[in-house]
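Participant: Okay, structure incoming, though there's no sequence with it:
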């Protein structure tokens, strides 16, 4: 089910993103024989990608694994906290740019606020400092759904940037993303709220 469609007048970047999304529907050897469903496809400007993410988190029943470069959107943070309160296992790994980067003297205030809200809600949050940039934008939901794309979990992604977001329904794909999430979480440091 597609929730956000390509506008009739779309940019070259949006066309490239649409082609990438269509390419995901082509069988690849690692997943051959297994149907992969594109649950949603969204673009900004024009689409409510934040709404798609919040809706998907709201459907979570067991687990949400988050891996994010920019993690500042209040609606997404609230949806994750609400999921935790419903009994969903929520775990987050973010890039260091959200709190304090070693190469920058100033913390990104909204990222530190989001990290603090998440940890005070009892959600484990780790900072990935191993890579120069931990640039993933991924959520794995209930072991069978993946949210990914260029869309950062931020207001800028929704309101100011040209971005894309895919929601893929497939256990094998979700398993691969969850394995990658665990690898990054394994070398990340637990965040200590100040």
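Facilitator: The structure has been received and is ready for your questions. Predicted model only: the values in this text are computed from it and were never measured.

Participant: going forward, measure contacts between C-alpha atoms and count neighbours the same way
Facilitator: Fine.

Participant: and the gap between the nearest residue to residue 35 once chain neighbours are set aside and residue 36?
Facilitator: Take residue 35 and drop its neighbours on the chain: the residue closest to it by C-alpha to C-alpha, 6 or more residues apart in numbering is residue 170, 7.3 Å away. For residue 170, the distance to residue 36 equals 5 Å [C-alpha to C-alpha, to the nearest Å].

Participant: What is the burial count for residue 22?
Facilitator: A count of neighbours around residue 22, defined by other C-alpha atoms under 10 Å, yields 11.

Participant: tell me which element it falls in.
Facilitator: Using DSSP states H and E, residue 22 sits within helix 12-23.

Participant: Below is an additional structure, to be compared with the one above:
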């Protein structure tokens, strides 16, 4: 199956397929401050080929942890990550987990608790939907990926590895907030220390929901589009996002997107049909499992990604995290991923 390969500044593609989930690196070889990985769902899934997944990069960081591992994830059931966390705890690393209360019954959670790992949940109807991991206060992973079997092997996901200290610190602060009594939902304080910072020529914005008004920031990016907007949406029910996309279409901007087919329920279908009836190129995804991205790519220079679905609950009640990255090299990698997801959706749409 096709994969991206090579360094961002050295080559855009190559003919020899590298191992599954090989990283694409920004901006050069070595310990780059920002790296991005994409899952490669198998169709159909074959457990016998569950090797070289995106989890390997998280596991490597956990295995090298000397002080702490903090993980905030909606769901955790991937045994490889669970084993790495258990081993870290047993060698004296401080391991802390925050997850959604709906998923506390998972067997891996019981395994973690059995060795004394603290597991905190939100205990709310709304979701603790964040997806980030901080290792030693120095390495941070985020994106659409949960450490689960489905998200690693079957679903389309993206995972960023970031080592820039200001950005990592944003997530250190957010994790600490969730350990406090008022740390979830609308009561969570807006205390992000470095909401906007430059990393190797890439401007990175960090926002948390619901306290940071994420929708307004995304709407601002969409309104700035001059040439193109490409999106991959697990859930897209926000009419205000659709409003702005249609405004940009009227201004001559090319807009196209892929929706997760299973989420085209009543509200999702309304947005899908509204865009399609206005001439926007939209498709239902072609992954028999799940297209789990929550991504906008704007003018091939800006990427919006994270845990935040394009929904009211993501804005108003769930705990979510978003990064907005301004840089053409990084955006180009997400454009390539969009092309892959679009092509798969187009093949599935052919009778």
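Facilitator: Now that the structure is in, tell me what you want to look at. From a predicted model like this one, the values you see are computed outputs, not experimental measurements.

Participant: equivalent range in the first structure for stretch 266-273 of the second structure?
Facilitator: Here stretch 266-273 of the second structure aligns to the first structure at residues 109-116, judged by TM-score structural alignment.

Participant: quick one: the matching stretch to the second structure mean distance?
Facilitator: Taking mean C-alpha distance after the TM-score superposition for the first structure, the mean distance separating stretch 109-116 of the first structure from the aligned residues in the second structure is 0.5 Å.

Participant: Report the buried residues of that stretch.
Facilitator: 110-116 (16 or more other C-alpha atoms under 10 Å).

Participant: Surely residue 259 of the second structure and residue 284 touch.
Facilitator: Yes. Contact criterion C-alpha atoms under 8 Å: residue 259 of the second structure and residue 284 qualify, at 4.9 Å.

Participant: Which residue would you name as the spatial centre of the first structure?
Facilitator: Among the residues of the first structure, the one closest to the centroid is residue 138, at 3.3 Å (C-alpha atoms, centre = their mean).

Participant: Wait, that residue touches residue 64, no?
Facilitator: No. Residue 138 of the first structure is beyond contact range of residue 64, at 10.1 Å (criterion: C-alpha under 8 Å).

Participant: Identify the residues contacting the equivalent of the residue nearest to residue 35 of the first structure over in the second structure.
Facilitator: Alignment note: residue 170 of the first structure maps to residue 327 in the second structure; criterion TM-score structural alignment. Residue 327 of the second structure is in contact with 201-203, 301-302, counting by C-alpha atoms under 8 Å, 6 or more residues apart in numbering.

Participant: ok, residue 327 of the second structure to residue 297 of the second structure distance?
Facilitator: With C-alpha to C-alpha as the criterion, residue 327 of the second structure and residue 297 of the second structure are 11 Å apart.

Participant: what does residue 26 of the second structure give?
Facilitator: From residue 26 of the second structure to residue 297 of the second structure the distance is 17 Å (C-alpha to C-alpha).

Participant: With neighbour numbers in mind, choose between these two.
Facilitator: residue 297 (28 against 22).

Participant: Report the secondary structure element holding the more buried one.
Facilitator: strand 294-298.

Participant: Burial check on the aligned partner of residue 132 of the first structure in the second structure, number of neighbours?
Facilitator: Counting by TM-score structural alignment, residue 132 of the first structure corresponds to residue 289 in the second structure. The local packing of residue 289 of the second structure (other C-alpha under 10 Å) involves 21 other residues.

Participant: And for residue 211 of the second structure?
Facilitator: 21.

Participant: Residue 182 of the first structure now?
Facilitator: Around residue 182 of the first structure there are 15 residues (other C-alpha under 10 Å).

Participant: in which helix or strand would I find it?
Facilitator: Counting by DSSP H and E, residue 182 of the first structure is found in helix 171-187.

Participant: mean per-residue distance, the helix or strand following that helix to the second structure?
Facilitator: For helix 171-187 of the first structure, the following helix or strand on the C-terminal side (DSSP H and E) is strand 189-190. Superposed on the second structure, strand 189-190 of the first structure shows a mean distance to its aligned partners of 6.3 Å (mean C-alpha distance after the TM-score superposition for the first structure).

Participant: Quick one: residues in contact with strand 189-190 of the first structure.
Facilitator: Here strand 189-190 of the first structure has contacts from 124-129, using C-alpha under 8 Å, 6+ apart.

Participant: Would you map the helices across the second structure?
Facilitator: 55-63, 79-90, 107-114, 149, 165-178, 214-223, 239-250, 266-277, 312-316, 328-349 (DSSP state H).

Participant: Report the spatially closest residue to residue 37 of the first structure, excluding sequence-adjacent ones.
Facilitator: residue 169 (5.0 Å).

Participant: The one you found contacts residue 145, doesn't it?
Facilitator: Yes. If you go by C-alpha under 8 Å, residue 169 of the first structure and residue 145 touch, sitting 4.5 Å apart.

Participant: and these two? which has more neighbours close in?
Facilitator: Taking neighbours as other C-alpha under 10 Å, residue 169 of the first structure and residue 145 compare with residue 145 leading, 25 against 20.

Participant: Translate that one into the numbering of the second structure.
Facilitator: Using TM-score structural alignment, residue 145 of the first structure lines up with residue 302 in the second structure.

Participant: What's the separation between that match and residue 341 of the second structure?
Facilitator: 18 Å.

Participant: Would you mind listing the residues in contact with residue 345 of the second structure?
Facilitator: Here residue 345 of the second structure is in contact with 258, 283-287 (criterion: C-alpha under 8 Å, 6+ apart).

Participant: now for these, which pair is the farthest apart?
Facilitator: 283 and 287 (11.8 Å; C-alpha to C-alpha).

Participant: which position in the second structure aligns with residue 59 of the first structure?
Facilitator: Using TM-score structural alignment, residue 59 of the first structure lines up with residue 224 in the second structure.

Participant: burial of the nearest residue to residue 82 of the second structure once chain neighbours are set aside, as a residue count?
Facilitator: Computed as C-alpha to C-alpha, 6+ apart, the closest residue to residue 82 of the second structure that is not its neighbour in sequence is residue 108, at 6.2 Å. The local packing of residue 108 of the second structure (other C-alpha under 10 Å) involves 18 other residues.
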